[in-house]
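# here is a sequence with its predicted model. Questions after.
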Amino acid sequence: MAEGRIIKALSGFYYVQAEEHIYQCRGRGLFRNKKITPLVGDFVTFDISNPNEGYIMAIKQRENELVRPPIANIDQAIIVSSAVDPAFSTVLLDQFLVLIEAKNIKPVIFITKMDLTSDEERSNMISYQKDYQEIGYDVELLSTKEPSHLPNFAHYFSNNITVFAGQSGVGKSSILNALKPSLLLKTAEISKSLGRGKHTTRHVELQQIQHGLVADTPGFSSLDLSEIDVEELADCFPEMREIKADCKFRGCMHHKEPKCAVKQAVERKEIAAYRYEHYLRFLKNNQSRKPRY
């Protein structure tokens, strides 16, 4: 028996890395019977039936997992937003942040296409960068047209399992190609008629990049917040999570309750008004959804 990590899943085979070797494995029938699917990123024990092939015998407990892309035990998600084309959206960014916070994954924000901005747009991006940095997020402004400075961001990848997130066309594949040109990921052109790009990735694989492992997928774009309980939503906003204990009422939803520390912080401009408005929007959407039986 040996231990390793699944770095690729393709056509029913799981490729498990153990030290410097990669073994082609199949999952045991036991997993199918229990409706358990091994995921890229899983730590597993496996039986080597010959020098290069074996069977996965057990999957260790996961720290976290995503559905799209199907991957487990992620350390961080780099959320890629573009300053323009498609236009920057704080609502979309906050949806991604909430989803990632809910999974206990560390978010990092990359804002691309800064070379295409007007003076006013650049000023707005710098202002947003400051807002999110004050919350505690790492935010980098970069150009995907001139990506030669990307190696300066190697510290984000070192010793981490990283997945990318963001809508199509913001430059995720371009960043990965710049970090590791041998990947040759297809970059998705923006569809002007639909306002979104085309999906170009078929399977998930962890690639060695900058002394870490990166999922070579343009990232997940599923933005369903309905899985997050309304009572836990505020915890996905770090600036609210930090002060919620100061609210008068335990279990305060930071909406209509009196003497709410969060609302008071918004009034004092210690919490950005647009972040609070997004919280209320997400809260309303989750409260209004029909219960599933």
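Noted; the coordinates are in hand.
# use CA for all of it now, contacts and neighbours both
Fine.
# what about the strands in the stretch 1-150 of the chain?
Assigned by DSSP state E, counting those that start in this stretch, the strands in the stretch 1-150 of the chain fall at 2-10, 13-18, 21-27, 43-50, 53-59, 65-66, 71-72, 76-82, 106-112, 138-141.
# and the contacts of the longest one?
Just to be clear, that refers to strand 2-10. 14-19, 39-48, 203-207 (Cα atoms under 8 Å, 6 or more residues apart in numbering).
# just the buried subset of the residues you listed, please.
14-18, 39-48, 204-207 (16 or more other Cα atoms under 10 Å).
# what's the separation between the residue nearest the centre of the chain and residue 176?
Centroid-nearest residue in the chain: residue 77, 3.6 Å away (criterion: Cα atoms, centre = their mean). Residue 77 sits 13 Å away from residue 176, going by Cα to Cα, to the nearest Å.
# what's the answer for residue 23, then?
Relative to residue 176, and taking Cα to Cα, residue 23 is found at 25 Å.
# now do the strands in the stretch 151-293 of the chain.
Under DSSP E, counting those that start in this stretch, the stretch 151-293 of the chain gives strands at 161-165, 190-191, 196-197, 206-209, 212-215.
# next one for the comparison:
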Amino acid sequence: MPEGKIIKALSGFYYVLGQEGIVQCRGRGVFRKNKVTPLVGDDVVFQAENDTEGYILEVKERKNELVRPPIANVDQAILVFSAVEPDFSTSLLDRFLVLVEYNHIEPLIVISKMDLIDDEEKAQIDKYASEYRHAGYNVILTSSETAAGLEELHPYLEGKISVFSGQSGVGKSSLLNAIQPELDLKTNDISSHLGRGKHTTRHVELIKVRTGLLADTPGFSSLEFTDIEAAELNFCFPEIERKSEECKFRGCLHMAEPKCAVKQAVEQGEIPEYRYIHYKDFLQEIKDRKPRY
């Protein structure tokens, strides 16, 4: 039986990219019975009825999956945040990073609209970029207008399945169009009244960009820590995880515990204070979460 990858899901149909091209498939009833929903990014076994139509028979084991956007087997998340319009938000970026880290997906931080900022704003963005790099993240500063940073971005797109994610209105589609003009993705100007962009992406679809596949995903409206436990949050902040090995108590949550190496690192400026504040805020959010039964 042929195998392929789901590159689009729309109205109950799954578009599978196999060796012979794209086949429009339906899922067998057994999936519904077993409560398996095929996702974009799934590797599947399918049966072709003819050159263009068929049925999905089996969904292969996933290495990861995201709920929003619904996609599986992601290699990296390209997190696009604008320098301005909307303003760069470390809190929102850290929320994205935690969810990406928790799902064992490699993050890449891309800061867009660098052409729209003055020297003072640029100095602040450069400082943030330096701090995130020090934490262990790759950061690229870009502009779809001037093409700055695009060459630096290209190697990250080769041979990987990536999700292009970020707050609405940060210029994800503009950036993709600058990387690969023939995509001609729809873009909307940011709504100054609402302070956020209008949704222009309607469904999840993997598109070929350079030698990789990339999902241009809708902006997120909520990013909740529904599955992360308090003891796991530590592992979603790389610099906090590294420093926690020096804490006196194993399982230290870096809150009120004595001889906490993380709190000491924050006081000494080794870990940016805003990263620690976000860690504490997220930890409280997880602790306040209603239990699920």
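Yes, it's here. The structure displayed is predicted, hence computed values, not measured ones.
# sorry, back to before: between the strands of the stretch 151-293 of the first structure, which one is closest to residue 235 of the first structure.
strand 161-165 (20.3 Å; Cα to Cα).
# circling back to that earlier point, between the strands of the stretch 1-150 of the first structure, which one is nearest to residue 218 of the first structure?
Closest among the strands of the stretch 1-150 of the first structure, using Cα to Cα: strand 76-82, at 9.8 Å.
# now that closest one on the second structure. Mean distance?
Comparison of strand 76-82 of the first structure with the second structure after fitting gives an average deviation of 0.7 Å (mean Cα distance after the TM-score superposition for the first structure).
# what helices or strands is that strand leaning on?
helix 90-102, strand 106-112, strand 161-165 (3 or more Cα pairs under 8 Å, 6 or more residues apart in numbering; DSSP states H and E).
# that one to strand 161-165, inter-axis angle?
Inter-element angle recorded for strand 76-82 of the first structure and strand 161-165: 30 degrees (by axes from the mean of the first three to the mean of the last three Cα atoms, to 10 degrees).
# so where is strand 76-82 of the first structure in the second structure?
Per the alignment by TM-score structural alignment, strand 76-82 of the first structure matches residues 76-82 in the second structure.
# name the residues that touch that stretch?
Contacts of stretch 76-82 of the second structure (Cα under 8 Å, 6+ apart): 88-89, 93, 96, 100, 105-114, 160-167, 170-172.
# and stretch 25-33 of the second structure, by the same measure?
Outside stretch 25-33 of the second structure, the residues touching it (Cα under 8 Å, 6+ apart) are 12-16, 37-38, 46, 53-57.
# tally of neighbours for residue 185 of the second structure?
Residue 185 of the second structure: 16 surrounding residues under other Cα atoms under 10 Å.
# return the residues in contact with it.
Contacts of residue 185 of the second structure were listed using Cα under 8 Å, 6+ apart, and they are 173, 174, 176, 177.
# my guess is the second one contacts residue 144, does it?
Yes. Counting by Cα atoms under 8 Å, a contact exists between residue 174 of the second structure and residue 144, whose distance comes to 6.2 Å.
# what touches both of the two?
The contact lists of residue 174 of the second structure and residue 144 share no entry, where a contact means Cα under 8 Å, 6+ apart.
# residue 176 of the second structure: what's it in contact with?
Per Cα under 8 Å, 6+ apart, neighbours of residue 176 of the second structure: 183, 185.
# comparing the strands of the stretch 151-293 of the first structure, which comes out most buried?
Stretch with highest mean neighbour count among those: strand 161-165 (a mean of 26; mean count of other Cα atoms under 10 Å).
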